[in-house]
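J.: Quick one, what's the 3D model for this:
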Amino acid sequence: MEGLNSIRRLVQFHPNILTPKLHSICLLVVQEVQNLQSQVSRVAVATLGELYHHLRHAMDPELDWTAKTLLQKAGESSRSIREEVEVALRHMRHSCTPSCALKALINTD
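T.: Next up, the predicted model:
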């Protein structure tokens, strides 16, 4: 959780540091979204939302698989996780290119 919170702080205050390694960072965050501990998973979902919100169009190449992960997590029984997924998807919708976001949502199997 400490690493996820560090990523959240970096993306808020120094987003240019994360941009060169964005794909690797997204891979790490998505792994934690799938963590069995709900608290870790919830923070990872919130971290994805922060990445969408602050990096905006830079997240477009990562949309296909990050959106799929969020949509899978939306079926969780935990209310707090579902709420975080909703916030993250809202950030995605407002921050990313609309055509890329729509494509990512439609192509999710």
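
J.: For the rest of this, base every contact and every neighbour count on C-alpha atoms.
T.: OK.

J.: Could I get the contacting residues of Cys26?
T.: Cys26 sits next to 48, 62, 66 when contact means CA atoms under 8 Å, 6 or more residues apart in numbering.

J.: Thr97 too?
T.: Neighbouring residues of Thr97 by CA under 8 Å, 6+ apart: 57, 60.

J.: would TSV of the contacts of Cys26 with neighbour count and secondary structure be doable?
T.: Shown next, in TSV, are the contacts of Cys26 (neighbours: other CA atoms under 10 Å; DSSP: H, G, I helix; E, B strand; the rest coil):
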residue	neighbour count	secondary structure
Leu48	29	helix
Glu62	17	helix
Thr66	22	helix
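
J.: and for comparison, fold this next one:
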Amino acid sequence: PQQSLLQALSLLRSDDWEVKEKGLASIKHLAGSHSEVLLPRLRDICLAVTSEVTNLWSKVSYMAIVTLGEFFATLKQDMDSEVDEMVRVILRMLRNSPEFVEKAASQTLGIMVENHALARLCCCCSFSLCPSVCSPLARSCHVQVQKCAAELLLSLLEKIGVTELAGTARAGRLAHAAGTLALDRHKDTRHYGQEMVKMLLNHQEGKILLERSVPARDL
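T.: From the prediction side, this is the model:
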């Protein structure tokens, strides 16, 4: 397995897209069958795979995304420190990508929700959606990106619960994002935001978060 990993990483350095795809497939297989081999070099491996998510060859991008999904499914909490950047990169693939790439991105985000530090994901996704703090790239997100990220945030909030969320360092950021999404001009995105606001208002801690983060006229 160790030799297979070294060989797979060397394949990723190739300029040939088919060779890259083969390397990613090999790493995905190792994650499922010999995940312990990845742990000593997990950071470097994650960087190598994540860098291929935005590859212009859609088959390479697809394989990188599903490989990350395998990482999150099998390595679970060992991947927590890698979540933030990966969420941002994968969300980016939900715009102007082939349908099969978008579908893979959505599925991988779903795997993240099921297997990882939910408070970290909440903070990461709300950071991507919050207009006052996000980058110019995030502010110009495609409608599909906004919708998917909003749906992901709602799933996270339902899973983690308002009480636990209120105890996290950046809970106010999610409350701000929820309030912003609840006023979005797009129906589906607005729906997810409104559902989050309802959940927050049903808990004293959540209500306080909203009052601190969202203008009273918007509640």
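
J.: Can you calculate the TM-score here?
T.: Once superposed, chain against chain, the TM-score is 0.94 (TM-score structural alignment, normalised by the length of structure 1); 109 aligned residues with a CA RMSD of 1.0 Å.

J.: picking that back up, looking at the contacts of Cys26 of structure 1, which is nearest Val30 of structure 1?
T.: Using CA to CA, Thr66 is the member of the contacts of Cys26 of structure 1 that lies nearest Val30 of structure 1, at 6.9 Å.

J.: Without its sequence neighbours, what residue ends up closest to the closest one?
T.: Val30 (6.9 Å; CA to CA, 6 or more residues apart in numbering).

J.: which residue lines up with that neighbour in structure 2?
T.: Residue pairing (TM-score structural alignment): Val30 of structure 1 is matched to Thr50 of structure 2.

J.: And for Tyr52 of structure 1?
T.: Match for Tyr52 of structure 1 (TM-score structural alignment): Phe72.

J.: so where do the helices sit in structure 1?
T.: Along structure 1, counting by DSSP state H, helices occupy 2-13, 15-18, 22-33, 38-55, 63-73, 79-95, 98-106.

J.: Give me whichever of these is most buried.
T.: The highest mean neighbour count among the helices of structure 1, using mean count of other CA atoms under 10 Å, belongs to helix 38-55: a mean of 23.

J.: about what we covered before: list the residues that contact the match of Val30 of structure 1.
T.: 64-65, 68, 86, 89.

J.: export those residues to a markdown table and tack on distance to Ser4 of structure 2?
T.: Below are these laid out as a markdown table (distance: CA to CA, whole Å):
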| residue | distance to Ser4 of structure 2 |
| --- | --- |
| Ala64 | 17 |
| Ile65 | 20 |
| Leu68 | 18 |
| Met86 | 24 |
| Val89 | 27 |
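
J.: Looking at these, spot the one nearest Thr163 of structure 2.
T.: Closest to Thr163 of structure 2, out of all of these and judged by CA to CA, is Met86, at 26.3 Å.

J.: Who are the contact partners of the residue nearest to the spatial centre of structure 2?
T.: Nearest to the mean C-alpha position of structure 2, by CA atoms, centre = their mean, lies Val87 at 2.6 Å. Contacts for Val87 of structure 2 (CA under 8 Å, 6+ apart) come out as 109, 121, 124-125.

J.: One more: Asn35 of structure 1?
T.: Asn35 of structure 1 makes contact with Ser41 under the criterion CA under 8 Å, 6+ apart.

J.: What does Pro81 of structure 2 correspond to in structure 1?
T.: In this structure residue 81 of structure 2 is Ser, not Pro. Aligned counterpart of Ser81 of structure 2 in structure 1: Pro61 (TM-score structural alignment).

J.: can you tell me which residues contact that match?
T.: Neighbours of Pro61 of structure 1 in contact, by CA under 8 Å, 6+ apart: none.

J.: How about the one 3 residues further on?
T.: Asp64 of structure 1 is in contact with 103-105, 107-108, counting by CA under 8 Å, 6+ apart.

J.: List the members of these that persist in structure 2.
T.: Retained in structure 2 by both residues aligned by TM-score structural alignment, their matches' CA atoms under 8 Å are the following of the contacts of Asp64 of structure 1: Ala104.

J.: could you dump the contacts of Asp64 of structure 1 to a markdown table with distance to Leu36 of structure 1?
T.: Putting those into a markdown table (distance: CA to CA, whole Å) gives the following:
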| residue | distance to Leu36 of structure 1 |
| --- | --- |
| Lys103 | 29 |
| Ala104 | 25 |
| Leu105 | 24 |
| Asn107 | 26 |
| Thr108 | 22 |
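
J.: Farthest pair within the contacts of Asp64 of structure 1?
T.: Farthest pair in those, by CA to CA: Lys103 and Thr108, 8.6 Å.
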